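Build me a structure from this.
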Amino acid sequence: MHIIAVGLNYRTAPVEIREKFAFAKDELPDALRKLKETKSILECVVVGTCNRTEIYAVVDRMYPCGHYIRDFIEKWFGVSRREFNHHLYVKEDEDAIRHLFRVTGGLDSMIIGETQILGQVRDAFLLAQENGATGILFNTLFKQAITFAKRAHSETTIGETPVSVSYAAVELGKRIFGSFAGKTVLIIGAGKMSELTAKHLHANGAAEVIVANRSYGRASDLAEKFQGRATTFDCLLDGLKEADIVISSTGASGYVLKREQVESVLQGRKSRPLFMIDIAVPRDLDPAISELSNVFLYDIDDLQSIVATNLEERKREAVKIDAMIGQEIDAYNTWYRTLGVSPVISALQKKGNQIHQETMDSLLKKLPDLDEREIKVIRKLTKSIVNQMMRDPILRIKEMAAERKGDEALALFTDLFALEALLEEEEAGESAKPAAGAGTPAAAAETKRPAFGLTLKEALAGS
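Below you'll find the predicted structure:
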């Protein structure tokens, strides 16, 4: 068996290409069904966001399946593969698994360390599971990747440092006010950056938004988005008297607010702190304003500097998460290597039960005068002997199967206890059952049979 990831993202394809390959939400169940019906695909999950479209699949053969998935993409979206082939990336086996962990952990995102992708991967997996598109491998792998991403974000600070100007402004404000509850925001101008910053402040609890602009109409349009109120530059100082937070982004060629104007307003504010963010270039707010008591002024360079510093911090935390991913892959390897133990243990237990039953039958023929109580005692004691004899071998083979040469240990174990016939009988019994979908016992047996003791990469590559 192999694991493969095929996709395109913001690094490999511009938005005008990515939008051609976006799965409509209501069409995903049908897409998963079509994928699952594709030759050689045993399990599949589709992850689709504005920045990526990725197909993860468990396949029985690697190279033909790359062609089959491209063929599916071509037919589903009605786009010739000549238009998208050079945008696609294909990751195989352990590289595909590492990629999934990086995606889920936010390390492959445009904004490194973001957490939205975690929910998107989780939803994609649950949808595939609900539609019968996953089985033993992906049910384990995706659950592990989701759990890991949550742990990675809780054990590192990758998500705690803002990496956008608007978020940086909000974080700065928290340092000054602690909470934005009950605070008033004054927006000077109606620029996009001002709007985005105000949106984050409002979402973090700011109570009221005042928009001041040369054009009252534009001020009114923006104010409506925050259930706020509009004003013009003529009444700017009145708004400044009420404000706790000022965001300025206009196209003015000179200062919109000078030190003297702010100073005159401060006299009636009773020492309330004033947090001012100047996002305009050229600047709207006189730099001398920062000299005033209880006024905290930041310009675009201050915020960009914070963003750059925080981005570097996220990159350092990402290195830690990358190391954690290596440990997760080792854990998945161990789980995968032990998949082949179950049928061997089952065969040993079955053989032990057969020997016990044959012994009891022989005993009862030789001692026909035993009463029911005596038979029950003998049966219990002999069964206990068989179980005790099997206990240590079972524990040891579980340990040995998780080691590097687990396949050799399983083969030797099978040979020593002469379990070949029972294993063949079990395999024949599974083959005789009706075709089973992913996630059923038959599908699980089919998946785990080649995995005897191999590392994940060896097991996947060797099928």
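
For the rest of this, base every contact and every neighbour count on C-alpha atoms.
OK.

Next, count neighbours for the residue nearest to N333 when sequence neighbours are not counted.
Leaving aside its sequence neighbours, N333 sits nearest to L456 (CA to CA, 6 or more residues apart in numbering; 5.0 Å). Neighbour count of L456, defined by other CA atoms under 10 Å: 23.

cool, and I329?
19.

to compare against the first, here's another:
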Amino acid sequence: MKRVLLFATGVDERLPLALRERYLAFSERERSEILKEVGCSAFVLLETCQRLEVYGTAEESLRREDLLQRLFPLPDPYRASVFYLENADAVRRLFRIATGLESALRGEVHILGQLKRAWEKAHQNGHTGKLLNVLFQDALRVGKKVQRSLHRERTLRSFGSLVAEVLEEFLGSLEGKNICILGWGTLGRSIAGTLLSRKAGTIFVFSRHLHHIPQEKPFVAIAEKSALKEVFAQSHAVVCASGSARYSLAPEYLNEAIALPQVLIDLALPRAIDPVLTQGRKLLDLETFLGLARERTLPFVQESEHLEALITEEVERFLRKWRGFQADPVIRNIALCFEETFSEARGAIVQACNHDEQELLLLRRIEWVRRKLFRKTAEQVRRFFEEER
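Sure, this is the predicted structure:
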């Protein structure tokens, strides 16, 4: 029976922003082809503003060095930002990400949605197997469990909160201040929700999906770049929350000179605002924000020990479940033996019985015995594999 290898590899926020932008040029199709060529049988690509990671399964023949060199062809000084983990360590990594403990903004709430979408996309494309499906389902369950247990008032929970906090430092109170948000994804909606709670003025939203944007005040939906000049003239700050080139603010994308507000926050990857346009203005990019998140997130004092113990317990639970998967081929062989044996018994009953009613009762009885005996045997086999170290 072949052993299955579970692995995790990727780069995170330690890699400079300019290099992380370079890897966004790799299409998902290219990454998928690389993974298949090096021996990966199933995989999920997790791509966020902070990281690019791969969770996969393979036989022992996985060409690890080939995988790392082709997926992350970094110069030597930056090789340290690439990690590679196997089995229990890979499971722990995913569970820590699901709980927000590996995020710059510790305990963040949006990572669960990103995990779920990454897994669903891979599943729909036929890239996952049983092991990865169970792993990601468990990770989502653990993440929700931890979120419920955290003391929310002790931690900064979302980038939307951090954006509002930084804007208040530059603009003072946000009450009555007009803010323009470029992009209406998860991050854009989080920022808008925080601005609403702080009684911001008009919230301009530039997006190609206007039907998703609230129609009531203070929201104003914008779809054409030609309207940005007037919008920027009325705004106190611009926040870029989408990495799509369609929203990029660069001279070559703008038909005429536009006066930008004094405060610019660019959370997009790749970056959305060309530095050429920001002379004399305050620009905070994603790298700056990740640094602020690490500085301002209150440390988990009482929670840390509890969370680490919870994650350790959940990793062990998953490993027991994984060992149980190894019983499946054995159980299938046992099922075949059972079917052959009871098929012979049913044939003997048919030949021996002269009365249809008696024959039917015996056949029903032997079918009941077959189901009960097989169920108990399968339970014992699975328990043996789960407890095996």
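
Report the TM-score for the pair.
Once the chains are laid over each other, their TM-score by TM-score structural alignment, normalised by the length of structure 2 reads 0.62; 289 aligned residues with a CA RMSD of 4.0 Å.

hmm, back to that, ok, now which ones touch the residue nearest to N333 of structure 1?
Going by CA atoms under 8 Å, 6 or more residues apart in numbering, L456 of structure 1 touches D93, E94, Y332, N333, Y336, R337.

E94 of structure 1 is in contact with K457, isn't it?
Yes - if you go by CA atoms under 8 Å, E94 of structure 1 and K457 touch, sitting 5.9 Å apart.

Compare the two (neighbour count), which wins?
Legend: neighbour count by other CA under 10 Å for E94 of structure 1 and K457, higher for E94 (19 against 15).

Distance-wise, check the residue opposite the more buried one in structure 2 once aligned relative to V315 of structure 2.
Using TM-score structural alignment, the equivalent of E94 of structure 1 in structure 2 is A88. Distance, A88 of structure 2 to V315 of structure 2, by CA to CA, to the nearest Å: 7 Å.

Please apply the same query to C49 of structure 2.
Per CA to CA, C49 of structure 2 is found 26 Å from V315 of structure 2.

Over to V301 of structure 2?
Computed as CA to CA, the V301 of structure 2 to V315 of structure 2 distance reads 22 Å.

same question, I203 of structure 2
Distance, I203 of structure 2 to V315 of structure 2, by CA to CA: 43 Å.

before we move on, what about T48 of structure 2?
Counting by CA to CA, the gap from T48 of structure 2 to V315 of structure 2 is 23 Å.

Same question for R63 of structure 2.
To V315 of structure 2, R63 of structure 2 is 26 Å away according to CA to CA.

repeat for H306 of structure 2
Using CA to CA, we find H306 of structure 2 at a distance of 14 Å from V315 of structure 2.

How about Q262 of structure 2?
48 Å.

Name the residues that touch stretch 168-180 of structure 1?
Outside stretch 168-180 of structure 1, the residues that reach it (CA under 8 Å, 6+ apart) are 162, 197, 200-201, 204-207, 275, 277, 303, 306-307.

For burial, what's the neighbour tally of whichever residue in structure 2 pairs up with L141 of structure 1?
Under the alignment (TM-score structural alignment), L141 of structure 1 maps onto L135 of structure 2. Close neighbours of L135 of structure 2, defined as other CA under 10 Å, add up to 22.

For L135 of structure 2, which three-state class applies?
With DSSP: H, G, I helix; E, B strand; the rest coil as the basis, L135 of structure 2 sits in helix.

How about V238 of structure 2?
Three-state call for V238 of structure 2 (three-state DSSP): strand.

number of nearby residues for it?
The number of residues near V238 of structure 2, taken as other CA under 10 Å, comes to 23.
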